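Student: here is my input; please provide its structure:
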Amino acid sequence: MILPSVLDPFFAIARSDPDRPAVVDNGVTVGYGQLARWAGAVADLVAVRGTAGAPPVAVHVHHSVRDIAAVLGVLAAGRGYVPVADGPEGHADRALRALGCRELVATAETGRLPAVDRVLRPHWGPSRAPLREAGQPVRAQDPAYVLFTSGSTGAPRAAAVPHRALHAVLPHLIRRYGAGPGTVALNFHRLDGDTSLEEILPALLTGGLVVLDEDGEADLDRVLTDNEVTLVNLPVDYWHLYTGHLLDTGRALPRSLETVVIGGEAVRADMLERWRRLGADDVVLLNTYGSTETALVTHSAVLAGPGAPADFPDGVPIGRPLPSVRQAVAPGADDPDGPGELLVAGPQLATGYVDDPVRTAARFTGTGPDDTDRWYRTGDLVTEGADGALVFHGRIDHQVKIRGHRVDLLDVEEAVGRLPGVAAVAAAAHTKGDHTVLLAFVVPTPGASGRGTAQESAAALRERLSAAVPGPLVPDRIVAVPALLHTRTGKVDRAATRDRYL
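Tutor: Presented below is the predicted three-dimensional model:
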């Protein structure tokens, strides 16, 4: 099946209103016309869509407007891209060799580049080149992008996401995010993760503005306020810490904010309770769920603000599926009436893991044209609430046996997170002799350890927890730490946190 380019609305806006601001990159404004010309220059350099199975084009990303233009250009050429960022020496070279990449778009004048056959260097200065009418039509099944999974639940794998997936999901995200000409979206995530596409494409396909600011993570309040941001997408852990910062300082959310999107991991009830204490009743808090293998977002739920239920008696939901998504819950072998593994199907599925048929077969089941009969096994355990929304109950690989009891790390984190003085928590299993024990790493709230050392306060937390929850949920040790470690996509990395602080 041949599809039009997903970028055609962007090029239409660039032609009709070329001076309209498209991106503000650390104070420098780039209009739709200039951004479209840069994207066109990249597309002209990239070999246009060829035979099926053509390798992706690498984009060397630095979190700048050039990254955005490079990705738009590759997509406009009907090709797929793979982002590569600076990292350990040789890592990017090995990744690109494994994918067979032969072309790379350089987005900076200096710096070491991975070894490829062709380094493409577009002219990044002002341009009056003719604007494209549209992007190159694409085959629905061809890759739009290839991303490496975070590796937080095993070895990273290169998932290829087809063009049809973007066509399926973007119209629904535009509606759910309320994207339009008045949208000002913060590009918080770097382009080596797919959440960045949720921030960039809904805005640029509807005439909105994308903001990049190098202080976005360190000084979010200022960045949101100064740029009058209306839409922000945050990892759950960062959102939770930001909520705590606002409560501790007595500050309110910036007045411009209309929608706060969160995702990447489970939202605990205590996190939602703290958010509601901000009194931001006019701001939509939208929880989203998805994975690299299922293209951006498959489920969403309004947790607070306009349109949100008063409470969630079945637990904080990950939501209902988008119209393009089909879902099934496979009953658990041990408890058919308890949580089961979530399976999803539809055009949003990745085509699989590049050159890894064994892992592809293990996670993608069934066959069929356009993925109608293919299902992706998420590895996530869910139940369906009375209102039809799914409630997350942890991952299959986050369950551990403690003294003969099956314990989910999320249950431990929820119990610890409710204790006063805890800003953030990560639970992990640890082998101690012949036994597996639980550990919890907590980031104290400011001033929480004012009457003693951090570890004395951690010991007091464990004592309080022992009086409140069953024994198997009580960690063998609670360790106070300055910060939790995260994967590159913003998820809490439990194993890395454990290894850092033990």
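
Student: only C-alpha atoms for contact and neighbour calcs from this point on.
Tutor: Noted.

Student: where's residue 253 relative to residue 234, distance?
Tutor: In this structure, residue 253 and residue 234 are separated by 14 Å, where distance is defined by Cα to Cα, to the nearest Å.

Student: which one of the two is surrounded by more residues?
Tutor: residue 234 (21 against 16; other Cα atoms under 10 Å).

Student: check which helices and strands the helix or strand hosting the more buried one sits against.
Tutor: Assessed by DSSP states H and E, residue 234 sits inside strand 231-235. For strand 231-235, the helices and strands in contact under the criterion 3 or more Cα pairs under 8 Å, 6 or more residues apart in numbering; DSSP states H and E are strand 184-186, strand 259-263.

Student: out of those strands, the one nearest residue 194 is which?
Tutor: Using Cα to Cα as the measure, strand 259-263 is the one of these that comes nearest residue 194, at 11.9 Å.

Student: which helices and strands sit right next to that closest one?
Tutor: The contact analysis (3+ Cα pairs under 8 Å, 6+ apart) places strand 259-263 against strand 231-235, helix 236-249, strand 284-289.

Student: how far away from the center of its chain is that strand?
Tutor: What separates the centre of strand 259-263 from the centre of its chain is 11 Å, taken as Cα atoms, centre = their mean, to the nearest Å.

Student: for comparison, sequence B:
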Amino acid sequence: MTDILDPVAVADGTELLSAADLSLIDGWNATGHHVPTATLPELVQASAAAHPDRPAVRHRGTRLSYAELNERANRLARLLIRGGARRGDIVAMVLPRSVDYIVGALAVVKTGAAYLPVDTGYPVDRITQVLADARPAQVLTTTALADSVHSEARLLVLDEESTLHELAQADPTDPTDADRQLPLTPDNPAYVLYTSGSTGRPKGVVVAHKAITNRLHHMQSEIPLGAGDRLLQKTPAGFDVTVREVFWPLIAGAEIVVADPDGHRDPAYLVETITAESITVCHFVPSGLKVFLQEPEAAGCTSLRHVVCGGEALPAELQAWFASVLEARLLNVYGPTEAAVDVTSMFCPRNPEPGPVLIGRPVWNTRLYVLDEQRRQVPPGVLGELYLAGVQLAEGYLGRPDLTAERFVEDPFVPGERMYRTGDLARWRADGMMEFFGRIDHQVKIRGFRVELDEIESAVLREPEVAQAAVIVREDVPGDQRLVAYLVPAAGAVPDVRRLRERLARELPDYMVPTAFVGLDRLPLTPNEKLDRTALPRPGRAAVRTGRAPRGEAEQLLVELFARFLDLPEDGIGVADDFFALGGNSLLAAQVLGEIRKSTGVRLRLNQAFRTPTVEALAAQLA
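Tutor: The predicted structure is shown next:
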């Protein structure tokens, strides 16, 4: 493998690739493969017809066979069609992770509409913003969540008595194109997902059936699922992996086991569920996998055959740790929301080489280009921006033709096709593997979720007491990534950080709310007057305790753990201090609970930490 080179130094204004290099890259991109032309409902209906009595989905006491799942989805699809759902429409789903969520996703695509999953963990303001932008024709929800849905769309509340009566009377047979009034084809949109936006508002990505079915077929070729396989559906609805978790097992005849709504946050719950339900396949983001492997009983998850890992860069040391704990195979995947879930994959070696993470090779019918600023291909070993092309590209951004044209550009190497600018830095290795090197812009990944720092900065700047703001990701403690906001007050103002944090928590998902706020007289600038992010200081450490000191062994233990995991001095933490207000998050909370169990033998659930996040309240739980 060659060293990283500056493409401009390699060639200035001339072609960078030799004929030999071009031949190599063309060979690595020769991913053409026949995939059946079918839509998601056609594929699931074929599974239901082939093995109607096989278990399809379960959650706690609710279990559905393939025939029962298909019939329930058909009945709901009939109600949606009767309510006006048509091809080209969007039907939003504000539903908790449940059997109804699986039924709802299948029902929507049966109508010909695209489904929009909305994470119920989002603040109400965020849900309202997404629904206002997407303008869905209908919204599926429950009585418990209906108050959080503010939309002009028709609301279908699944657990209302009137809806249950209508469902019982509906036709259970598969809807046809005649019922839909328009033919459903693989070119039609299948789903819409919202991601963080650099303009200060989230943006919707529209993905067609042909894009996601290509990836599902390739996934099935990598990890053949079948009778006896159980996939744990645990990914939050706003993350594109949930699309794969729902439809991949259903087209393969495997079973979906649905995790509790907050179960993905709790590694102890995941270990118990994987063991009790004999889960064979599940997905983790690397940060979540790290916390999972810290569970003492994780090695007992012997039913696992495969773990899929994506959403963040996978460190080599985490690969090695995984191999030391579990016998399962680890599949590392990469892909932005703008291409159906994953565009590269690689089975990880059990003894990985040190160095940058590999994201593997392109999946079926997908091409990768590493280009310089003039969009010329650079040789293997040279760093450039990664572009994607092929069948898995999204259709574009919902209602944003300008942004679509900016990010989905003409493919100069295959006439008539498009490619997507990822904003990621990468390079080809000499063996045809792709190496990932991070971002070229202000976009980051936090716990697997894509975050535009500009969106957070825009939200912070809406505070009238803030004149300037900058938000960055810091990793002052290895492996602990945190969002930090730097504020320059308006003239004569003193920003109220507590009020700002509370407002941001109402507007943004929890993973986008900074864990620390630092006041500055001015933002540091480079000689050319641009923000110097490298000069932004580490957040100060509170040195004075503002509340009662700990009393007793339990409170003292918790103060020590809060201090260790939040990188704070013990004498700066009072027993009434809130773990999350001090900068904690769900991953750090899970690690604290793991240490509590090691020290005391007492197992606390993660939802207990969210309900009682102070030292004194958690100490009471321990007692």
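
Student: just to revisit the earlier point, distance to residue 481 of the first structure added to the helices and strands packed on strand 259-263 of the first structure, as a markdown table?
Tutor: Output for these, formatted as a markdown table (distance: least, Cα to Cα, whole Å):
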| stretch | distance to residue 481 of the first structure |
| --- | --- |
| strand 231-235 | 20 |
| helix 236-249 | 14 |
| strand 284-289 | 27 |
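
Student: correct me, but residue 478 of the first structure touches residue 443?
Tutor: No. With contact defined as Cα atoms under 8 Å, residue 478 of the first structure does not reach residue 443; the gap is 10.4 Å.

Student: buried ones in the longest helix along the second structure?
Tutor: Under DSSP state H, the helix in the second structure containing the largest number of residues is helix 66-82. Going by neighbour count (16 or more other Cα atoms under 10 Å), the buried part of helix 66-82 of the second structure is 66-81.

Student: and for stretch 7-14 of the first structure?
Tutor: Neighbour counts using 16+ other Cα under 10 Å place 7, 8, 10, 11, 12, 13, 14 of stretch 7-14 of the first structure among the buried residues.

Student: and which of those residues is nearest to residue 380 of the first structure?
Tutor: residue 7 (32.6 Å).

Student: residue closest to the middle of the second structure?
Tutor: Against the mean C-alpha coordinate of the second structure, by Cα atoms, centre = their mean, the closest residue is residue 239 at 3.4 Å.

Student: give the aligned equivalent of that residue in the first structure.
Tutor: The equivalent of residue 239 of the second structure in the first structure is residue 193 (alignment by TM-score structural alignment).

Student: before we move on, what about residue 256 of the second structure?
Tutor: Alignment note: residue 256 of the second structure maps to residue 210 in the first structure; criterion TM-score structural alignment.

Student: so that match: helix, strand or coil?
Tutor: Following DSSP: H, G, I helix; E, B strand; the rest coil, residue 210 of the first structure is assigned to strand.

Student: which stretches of the stretch 401-502 of the first structure form strands?
Tutor: 405-408, 422-432, 435-444, 477-480 (DSSP state E, counting those that start in this stretch).

Student: returning to that earlier point: which among the helices and strands packed on strand 259-263 of the first structure is found nearest to residue 143 of the first structure?
Tutor: Ranking those by distance to residue 143 of the first structure, with Cα to Cα as the measure, places strand 284-289 first at 21.8 Å.

Student: in the second structure, what range does that closest one match?
Tutor: Counting by TM-score structural alignment, strand 284-289 of the first structure falls onto residues 329-334 of the second structure.

Student: so how far is that stretch off the chain centroid?
Tutor: Using Cα atoms, centre = their mean, the offset of stretch 329-334 of the second structure from its chain centre is 15 Å.

Student: from residue 19 of the first structure, how far off is residue 31 of the first structure?
Tutor: 5 Å.

Student: go on, residue 422 of the first structure?
Tutor: From residue 422 of the first structure to residue 19 of the first structure the distance is 48 Å (Cα to Cα).

Student: when these two are compared, which one has more neighbours?
Tutor: Between residue 422 of the first structure and residue 19, counted using other Cα under 10 Å, the more crowded position is residue 422 (20 against 14).

Student: on average, how far is the match of strand 284-289 of the first structure from the matching bit in the first structure?
Tutor: Comparing stretch 329-334 of the second structure with its match in the first structure after superposition yields a mean distance of 0.7 Å (mean Cα distance after the TM-score superposition for the first structure).

Student: just the ones of the buried residues of stretch 7-14 of the first structure in helices?
Tutor: 8, 10, 11, 12, 13, 14.
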